[in-house]
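Enquirer: Could you work out the structure for the sequence below:
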Amino acid sequence: MTEGLDTARLAAWRAYVESSQLLLTQLEEELRDASGLSFADYHVLVLLSEVPGQRLRMGELANRLVFSPSRLTYQISSMQRRGLVTRQACPEDRRGSEAVLTAAGLLALREAAPHHLASVRAHLMDDLDDDEVACLTRVFERLGRRLRAARDASTANASR
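Expert: Predicted coordinates for the structure are as follows:
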């Protein structure tokens, strides 16, 4: 049987789960109200805006978003209908496809960003001191590295 958590760790876990859900719900609601974009829309637009050519292979984008291929296809199709992205064949490999940021998508991101960042500040960042920001960064970067490595190992083993 798996060992339970001590009182302090259980309290930390519960506080994390409950407050992170409240935070993400609040940020999503404010983002939708201000821009009509979902959190997933916004994340796709940010990722595409940050890469050369504003395009990513669908597999790479799914990996960065931690989306299944079918979930990403649904997400990109929805965004494509709204003119935020397009899907194009990969120039170097015609079998694959890429999600490409459109001018309308970039404009939507630029219009949404100030409101979204104000929400992030108001509901999280402005309440933290520099030491707390550094601590959160260390904890979540380490956790992200470990979880990505485990996910990559699991994917590699499944494809064997």
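
Enquirer: C-alpha from now on. contacts and neighbour counts both.
Expert: Will do.

Enquirer: mind checking how far L117 is from R64?
Expert: 21 Å (CA to CA, to the nearest Å).

Enquirer: sorry, that was for R82
Expert: Distance of R82 to R64, given as CA to CA: 22 Å.

Enquirer: show me where this protein has helices.
Expert: With DSSP state H as the criterion, the chain has helices at 7-35, 39-49, 58-65, 69-81, 103-123, 130-158.

Enquirer: need those helices in CSV with mean neighbour count, can you?
Expert: Listed next are the helices of the chain as CSV, based on neighbours: other CA atoms under 10 Å:
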stretch, mean neighbour count
helix 7-35, 14
helix 39-49, 20
helix 58-65, 16
helix 69-81, 15
helix 103-123, 16
helix 130-158, 12
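
Enquirer: Looking at the ones you listed, spot the one closest to E92.
Expert: Counting by CA to CA, E92 lies closest to helix 58-65 out of these; the figure is 13.9 Å.

Enquirer: Give me the packing partners of the closest one, helices and strands only.
Expert: Using 3 or more CA pairs under 8 Å, 6 or more residues apart in numbering; DSSP states H and E, the elements in contact with helix 58-65 are helix 39-49, helix 69-81, strand 97-101.

Enquirer: Here is a second sequence; please produce its structure as well for comparison:
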Amino acid sequence: MTKELKSLSQAQLAAYFAFTEVGALLRPAVEKQLRDAGALSYVQFQLLARLGDTPEGHERMTDLADGIVYSRSGVTYQAQLLEQRGLITRYPSPDDERSTVVTITDAGRGILRAVFPGHIATVHGLLFSPLTEEDAEALARILGRVGEHLRAAPPRSAGRRRAK
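Expert: Alright, predicted model coming up:
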């Protein structure tokens, strides 16, 4: 039987407000840095970074959308903009004609190389500079656990497609 909660504890409320405040303060600074350094939106950066982090430099469009928790139509639009800039290519999957594969280009890797130093400096300076390494490890562990919990019943944009 699940206990019905009527309110949050003081610690839970403080953690929730701190979490939302940090996100609200961090994101605009990160977005500005990405625009200034690479003319990238936050979502475009996430797409390129995920592709750049894969061994082969490619991934299915639906997996990208699921990974960055963004609508499939939104990812399609952002991918179209990146493709127009020559930063990615898109082509039908050889394994499933209904799927589209996205591949990062050399130009896309170049944008990542240009953006990453400032991105790392921004994230470190704003998020991690007041923390110890142990704090960062605890934060990663805690937020990882929350992320796993949220993905257990995700919104459609964060859910894995079921095989038919």
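
Enquirer: Got a TM-score for the pair?
Expert: For this chain pair, the superposition-based TM-score is 0.88 by TM-score structural alignment, normalised by the length of the first structure; 159 aligned residues with a CA RMSD of 2.5 Å.

Enquirer: circling back: would you turn the helices and strands packed on helix 58-65 of the first structure into CSV with distance to A122 of the first structure?
Expert: Formatted as CSV, those follow (distance: least, CA to CA, whole Å):
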stretch, distance to A122 of the first structure
helix 39-49, 17
helix 69-81, 28
strand 97-101, 29
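
Enquirer: when you align them, which residue in the second structure goes with R64 of the first structure?
Expert: Aligned counterpart of R64 of the first structure in the second structure: G67 (TM-score structural alignment).

Enquirer: contacting residues around its match?
Expert: A158 (CA atoms under 8 Å, 6 or more residues apart in numbering).

Enquirer: Next one: it relative to R35 of the second structure, how far apart?
Expert: Applying CA to CA to G67 of the second structure and R35 of the second structure gives a distance of 22 Å.

Enquirer: What of Y70 of the second structure?
Expert: Taking CA to CA as the measure, Y70 of the second structure falls 19 Å from R35 of the second structure.

Enquirer: now A158 of the second structure
Expert: Distance from A158 of the second structure to R35 of the second structure, by CA to CA: 25 Å.

Enquirer: ditto for A121 of the second structure
Expert: Noted for A121 of the second structure: a distance of 15 Å to R35 of the second structure, by CA to CA.

Enquirer: Leaving out the residues flanking it, which one is nearest to L64 of the second structure?
Expert: Spatially, and ignoring its direct neighbours in sequence, L64 of the second structure is nearest to L47 (6.8 Å; CA to CA, 6 or more residues apart in numbering).

Enquirer: what does that neighbour align to in the first structure?
Expert: Using TM-score structural alignment, L47 of the second structure sits opposite V44 in the first structure.

Enquirer: One more: Y91 of the second structure?
Expert: The alignment partner of Y91 of the second structure in the first structure, by TM-score structural alignment, is Q88.

Enquirer: Same check on A136 of the second structure?
Expert: A136 of the second structure maps onto V133 of the first structure when the alignment is built from TM-score structural alignment.

Enquirer: so how far is A134 of the first structure from the nearest residue to its match once chain neighbours are set aside?
Expert: Excluding the flanking residues, the one nearest V133 of the first structure by CA to CA, 6+ apart is M125, at 7.7 Å. Note on M125 of the first structure: its distance to A134 of the first structure, by CA to CA, is 11 Å.

Enquirer: And for F67 of the first structure?
Expert: F67 of the first structure sits 28 Å away from A134 of the first structure, going by CA to CA.

Enquirer: Now do the counterpart of G110 of the second structure in the first structure against Q21 of the first structure, distance only.
Expert: In the first structure, the residue paired with G110 of the second structure is L107, using TM-score structural alignment. In this view, L107 of the first structure and Q21 of the first structure are 29 Å apart by CA to CA.

Enquirer: got a list of what the residue lying closest to D66 of the second structure once chain neighbours are set aside touches?
Expert: Spatial nearest neighbour of D66 of the second structure, chain neighbours left out: A158 (4.6 Å); criterion: CA to CA, 6+ apart. Shown in contact with A158 of the second structure (CA under 8 Å, 6+ apart): 65-70, 151.

Enquirer: what's the closest of the residues you listed to R141 of the second structure?
Expert: R151 (15.3 Å).

Enquirer: which one in the first structure is aligned with the closest one?
Expert: Correspondence of R151 of the second structure to the first structure, assessed by TM-score structural alignment: R148.

Enquirer: Next one: the nearest residue to R109 of the second structure once chain neighbours are set aside from T105 of the second structure, what distance?
Expert: Counting by CA to CA, 6+ apart, R109 of the second structure lies nearest to G52, which is 6.7 Å off, once chain neighbours are set aside. Taking CA to CA as the measure, G52 of the second structure falls 9 Å from T105 of the second structure.
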